[in-house]
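Undergrad: Could you look at this predicted model? Sequence included:
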Amino acid sequence: MTAVPKELDDEHSQLGNRHPKVSVCIPAYQAEQYLQGVVDSILAQDYPDLELVVVDNNSSDGTRAILEAVKDDRLRVIRNTTTLPVFDNWNFTVRQARGDFVKLICVDDALGPGCIGVQAAVLESVPEVALVSVRTDYIDDDGEVVMGSRGLPGIVGRVPADRVVRQIIRSGANPIGGPVSVMFRRTDFERSGGFDPNYPFLADMHLWVRLLRRGDFYGVPGTHASFRIRRGSMHGLTSAREQLAQSIEFDRLLAADPRWSISTADRVRGRVRCYEQTLRRTVLFASTTWRVKRRGRRPIALKEVVDAGSGVQSSGTVGSLTTVICAYTTARWEHICQSVESVLAQDFTDSNVVVVIDHCLELYQMACDRFGSEERVTVLESSQERGLSGARNAGVEAADGDVIAFVDDDAVTEPGWARALMRHYRHERVAGVGGYAAPVWPEHRPAWMPTEFDWVVGCSYTGQPTELAAVRNPLGCNMSLRRSVLDTVGGFRSEVGRIGSHPVGGEETELCIRIAANDPSAMILFDPEARVQHHVSADRTTLRYFRRRCYHEGMSKAVVTELAQATKALSTERSYTLGVLPRAILRESMSMRGDGFARAGVMVLGLAVTTSGYLNAKARRWLPTRRAR
C-alpha cells in the first residue's frame, strides 16, 4: 500500500502553484552522504525556469536536516510517512513534477554546468523529440573520474526512435544512459506508465523505449553529467547473472515488437555483446570499489584541505585581484578581447587587468586603442625576454593586487570564476589556486583524441581531481598565486615555457615546486568551480601537433627536474603514467569500436613520444657534462 506523503513545511516551498518549464526530481533515501552535492549541482544551473522536487523516502539519517538548511525558493520537499519500494518512490517523485519537462536524478549523481538549459532547449524547439540525453562521466565514491564522456555511441543528434532501439539491441548495453543523462516530457511519462519494478536492473531502459514510442531521440554530444559507480547503486546490487538474464529477456521483447524491425543479425550481435557488457560492468564495479578502498579516504572537502597543515589560521580577508593576460599575435585578437571582457565582467569588484604584449608592436597598438580608456585595464609592452615566462614576469611587476591570476589570451572566464579563486585566500597557508579549463573545439573533438590527453591543448584532462583538492601545480591557462609568495620565491624561469607557438611548457610546474620547497606547509588548490573556456585552434587538432606537443612536454619535464632538484618533481606524472593511462588504454581497447582503438593507440603514441622527449633532453644535458670530465 502506498504511503500518503506530506509536506515537510510550507516555508520550504515558496513557489506557490506556478508551473515551471523544467522539474528536476530527486528520490532520496538515507541520502546524507551525497545529497548536498547533487542539490548544489542543480541549483547552480543557469536555466531560470526550474523547480527542484525532493521526495525524502522516510529517511532516518541527516537527509531531512540537509534539506531544511537549503534556502532556495525553487526547492520543494516532500516526505513520505513510510518507506516506499525504490521504483514506487521514483514514480511518485516524478508525478509531483509541475514542469513540462522532467529530469530524474539519483541522489549520488550530479549535473554539470549548462545541462538543463541544453536539454530543455531541444525539447522546446523540436516537439517531435520525446527523449534527450547527454554524455556522462563515470565517477567513483570519491568523485574521481573512472571513465570520461560515456554514452551515445552512434546516436548523436536527432535520431529516429527505431534506429535508437536497434542500437540498444546491437550494443547489448544502455547507449542512452541512466536517469541523470535524460530529460523527457511529463505528459509522455504519464502515458507510458513510469518505471517498471519487474526489471530493477533495466527499469530505466524499459521506460526509455516506451517513451521512444512517442517521438524521436536527440543525443547531445557534450558531457554534462556524472554517474557514480558504487556498490550501493542498483547496478552494483544486481548480480551479474540477473543482469544478463534481464538483458536477454529485454532484447527478446524488443525483437518481438514489429514496430522496431529488429533483424536476426541484430539479435545475434546483441546476444554476444550482452555477455561482454555484463563482464565489463562486473569488472568496472569491482575495480572501482577496490580503488576507493585502497585510497582509503572520503571526498576532499575544503576544511580537510585547509586543515591539512597544523596550526592553520584564517586571515578573515580575501584581498584584491590582478589578472595578467599575455598575448603575442594579432591572429588571436578576437579571443584576446573576449578574454579581457570576461574578466572585467566578473562580480568580484576589487580587481583589475594587466594585458602584456610580448614583442608585437602592431598588437600593442591595437590593444591600446581598444582598452586604453578602460580604467581597470593596463596595457604594456613586455621589456623582458621574449616568451611566456618573461611576459608573465612583466605582468607581475605591473600588478598591484594581493593575488595575481594568469589567464591565457584564448581563454574566457565563466561567471563566478574570480570569487571561486579568491574565497580560498582567506586561509594564509593557501599559496595558489587553479581552476578547470574546458576545451572549445573549432568544430568538434577529434574522434581519436582521448580526454586523458587534453593537457596537450592546455585543458583539464581525465586524471585530474574532480572536486576541491590539493595539487602540485594548476594549469597555466587558469591559475592564481599570492603576490607575497611570488615576491619570496621569484617569478617564472625563462629556461622553460612557451615562446610564441613553440609547444613547450612546464614553467608553472617548476615555480610551484619552488614554492613547496620554500615552504612545505604552503598549499596549491584546485577548485573545479573556477572555470574557463579554453579555445583550441584548428592547428592543434592534428596528430602532427599532438606528437610535437608530447615530445616537447617530455623535454620540458626533463628541464624541470634539473631546475627543481627535487626527488618528487615528477610524482604527478608517475601516478598519471602508472595509473590513469593503463586503465584508459584498457578501457578503450575493450570498447570494440574503431574510435576506441584509435584513442588507445594515440595514448600509447603520446606516452612513447613524451618519454622519448624526456630521455632525449636528459641525454643532451648529460653528455656535455660527461665530456667536460
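TA: Good, I have the coordinates. Residues are numbered from 1 along each chain as shown.

Undergrad: CA atoms for contacts and neighbours, from now on please.
TA: Fine.

Undergrad: where's the nearest residue to residue 371 once chain neighbours are set aside relative to residue 389, distance?
TA: Distances taken as C-alpha to C-alpha, 6 or more residues apart in numbering place residue 377 nearest to residue 371, at 6.5 Å, with adjacent residues excluded. Going from residue 377 to residue 389 by C-alpha to C-alpha, to the nearest Å gives 21 Å.

Undergrad: putting a second one here so we can go through both:
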Amino acid sequence: MNAEITVVIPTYNKAAYISQTIESVLKQTYQDFEIVIVDDCSQDDTELVVQEYLSDRIRYFKHLRNWGPGATFNDGIEKANTEYVTLIASDDILLPNHLEQVMLQFKKDDLVETVFPKLKVIDENGNDLNEVIEQPFFDKYKMLNHLFYAGNDIPSPGVSFKKSLFKKTAAYNRNLIMMHDYDLNVRCLIHGKIAVVDEPTVYYRRFSNPIINLSGKTKWLDMCLSIESKFVLDNYLSLGYDDMKKIFPHLEACNRKEIKFRFLIDACKNKQVRLSSWAFERLVSCLENNKDFLILMN
C-alpha cells in the first residue's frame, strides 16, 4: 500500500501494553499510514500479541539478539516506506488526532523536518495523572540553550521526522543507552527546522517502579548518564560562530577565534558537575591543540 507516514513502534517485553499502542494507531483520524513494529528480542508474548494485527499495513520484525534502543529505533526508520515517520514506544498511546496534527505541521512548512508533540501523562493502569509535558520554548535557539543547562526537556514519545533530515545528521546514536533521544533532539535543533504540535496528542505512560522507567539510582545508570552526557554536550562544539552567539547571548562580544574557549571556560565554572567536568576535559584538549590561546587571551 502507498502510505504517507509510518508509525514506528520499537518494543521490548511489552506484551501487556502493545495492543493498546497498536489500537491507538488504528483509530487515528488520519488513516494514510503504515505501522512498522521492531521487536528487540522480547522474551515475553509480544510476538503472539502482534501476530493478531499483521496485515498489508502492519509489518513486524524481530531481532535475534538485543540491539538496544537507539539501534532499534534506527531499524524501524530504515524499514519505513515513507518520507515521514513518527515514533511511539510500545507502552505509550497516540491520541486519535496525533497523525493529523503532525502532518498538518509538515504540510504547513516544507522546511520543517522534525515535529515535537505535547504529552499527557498516565500511569501503568492508564489513569490520567493530570500532567502535561511540553517544550519549554518554541524558539530553537532558546531551546538549545535550555537543553544545555537543564538537560533533556523535550518530549520524545510521538516525535516525528522527515527522513531527509538524516542526510544532514545521523539518526539515533546506537551506542547510547540512556540519552539517545536527548542527543538526537539536540542535533535536530542544530541541523534542521522544527515545529511543535499545539495540543497534547500522546499519552505517555509513567511507571511507579522507577527501574521500569530506567530512572533508578544505580551505579550502572549513573555511569551511563555521566559518560553519555559528554557525547551529547559535544554537539555544542560543532556549532558555527553565529549560531553559538544566538544560543548563548553572553558570548556576543567574543570573536570567532576565542568564542569556543570562552564557552568552555564559562561551563567549567558551572555548579553542575555534568557541565563542569565535561568542559574541563574539552578545555584541556583544546589547549593542547591551540598552544597560542593563552597569548591570545592576554
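TA: The structure has been received and is ready for your questions. Keep in mind that this is a model prediction, so the values were computed, not measured.

Undergrad: returning to that earlier point: who's in contact with the residue nearest to residue 371 of the first structure?
TA: Going by C-alpha atoms under 8 Å, 6 or more residues apart in numbering, residue 377 of the first structure touches 352, 353, 354, 355, 371.

Undergrad: Strands - which of those land there?
TA: The members of the contacts of residue 377 of the first structure that map onto strands under DSSP state E are 352, 353, 354, 355.

Undergrad: The host helix or strand of residue 283 of the second structure packs against which elements?
TA: Under the criterion of DSSP states H and E, residue 283 of the second structure resides in helix 273-289. Packing contacts for helix 273-289 of the second structure, counted by 3 or more C-alpha pairs under 8 Å, 6 or more residues apart in numbering; DSSP states H and E, involve helix 219-233, helix 259-268.

Undergrad: so which of those helices is the most packed in?
TA: helix 259-268 (a mean of 19; mean count of other C-alpha atoms under 10 Å).

Undergrad: Distance to residue 117 of the second structure for the helices and strands packed on helix 273-289 of the second structure - can I get that in CSV?
TA: Formatted as CSV, the entries for those read as follows, by distance: least, C-alpha to C-alpha, whole Å:
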stretch, distance to residue 117 of the second structure
helix 219-233, 21
helix 259-268, 30
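
Undergrad: Quick one: closest of those helices to residue 240 of the second structure.
TA: The closest of these to residue 240 of the second structure is helix 259-268. By C-alpha to C-alpha, the value is 9.7 Å.

Undergrad: follow-up on the earlier one: and of the helices and strands packed on helix 273-289 of the second structure, who's closest to residue 175 of the second structure?
TA: With C-alpha to C-alpha as the criterion, residue 175 of the second structure lies closest to helix 219-233 of these, at 8.8 Å.

Undergrad: how far is the helix or strand following that closest one from where the chain is centred?
TA: The C-terminal neighbour of helix 219-233 of the second structure among helices and strands, as given by DSSP H and E, is helix 241-247. Computed by C-alpha atoms, centre = their mean, to the nearest Å, the chain-centroid distance of helix 241-247 of the second structure equals 22 Å.

Undergrad: Return the list of helices and strands in contact with helix 241-247 of the second structure.
TA: helix 140-150.

Undergrad: could you say what helices and strands the helix it packs on packs with?
TA: Packing partners of helix 140-150 of the second structure (3+ C-alpha pairs under 8 Å, 6+ apart): helix 180-191, helix 241-247.

Undergrad: does residue 156 of the second structure count as helix, strand or coil?
TA: For residue 156 of the second structure, the secondary structure call by DSSP: H, G, I helix; E, B strand; the rest coil comes out as coil.

Undergrad: Correct me if wrong: it contacts residue 116.
TA: Yes: under the criterion of C-alpha atoms under 8 Å, residue 156 of the second structure makes contact with residue 116 at 7.3 Å.

Undergrad: These two: which is more packed in?
TA: Taking other C-alpha atoms under 10 Å, residue 156 of the second structure and residue 116 do not tie; residue 116 has more neighbours (24 against 21).

Undergrad: Doesn't the more buried one lie inside a strand?
TA: Yes: under three-state DSSP, residue 116 of the second structure sits within a strand.

Undergrad: wait, what's in contact with whatever residue of the first structure lines up with it?
TA: Aligned by TM-score structural alignment, residue 116 of the second structure pairs with residue 133 of the first structure. Contact analysis of residue 133 of the first structure by C-alpha under 8 Å, 6+ apart lists 119, 152, 176, 177, 181, 182, 183, 218, 219, 220.

Undergrad: quick one: which of those sit in strands?
TA: 182, 183, 218, 219, 220.

Undergrad: Which position in the second structure pairs with the first one?
TA: Read that as residue 182 of the first structure. Checking TM-score structural alignment: residue 182 of the first structure goes with residue 159.

Undergrad: And for its match, nearest residue in space, chain neighbours not counted?
TA: Closest residue in space to residue 159 of the second structure, ignoring its immediate chain neighbours: residue 116 at 4.9 Å, by C-alpha to C-alpha, 6+ apart.

Undergrad: Also residue 224 of the first structure?
TA: In space, residue 224 of the first structure is closest to residue 112, 4.5 Å off (C-alpha to C-alpha, 6+ apart).

Undergrad: The aligned residue in the second structure for that neighbour: neighbour count?
TA: Aligned by TM-score structural alignment, residue 112 of the first structure pairs with residue 95 of the second structure. By the measure other C-alpha under 10 Å, the count of residues near residue 95 of the second structure is 19.

Undergrad: show me the residues around residue 95 of the second structure that make contact.
TA: Counting by C-alpha under 8 Å, 6+ apart, residue 95 of the second structure has contacts 24, 28, 201, 202, 203.

Undergrad: what about the helices in the stretch 51-200 of the second structure?
TA: 69-79, 98-108, 140-150, 180-191 (DSSP state H, counting those that start in this stretch).

Undergrad: can you redo those as a markdown table with distance to residue 280 of the second structure and mean neighbour count?
TA: Shown next, in a markdown table, are those (distance: least, C-alpha to C-alpha, whole Å; neighbours: other C-alpha atoms under 10 Å):
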| stretch | distance to residue 280 of the second structure | mean neighbour count |
| --- | --- | --- |
| helix 69-79 | 28 | 21 |
| helix 98-108 | 40 | 19 |
| helix 140-150 | 16 | 18 |
| helix 180-191 | 20 | 21 |
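
Undergrad: Serialize the ones you listed to a markdown table and add fields for distance to residue 16 of the second structure.
TA: Shown next, in a markdown table, are the helices of the stretch 51-200 of the second structure (distance: least, C-alpha to C-alpha, whole Å):
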| stretch | distance to residue 16 of the second structure |
| --- | --- |
| helix 69-79 | 19 |
| helix 98-108 | 23 |
| helix 140-150 | 33 |
| helix 180-191 | 24 |
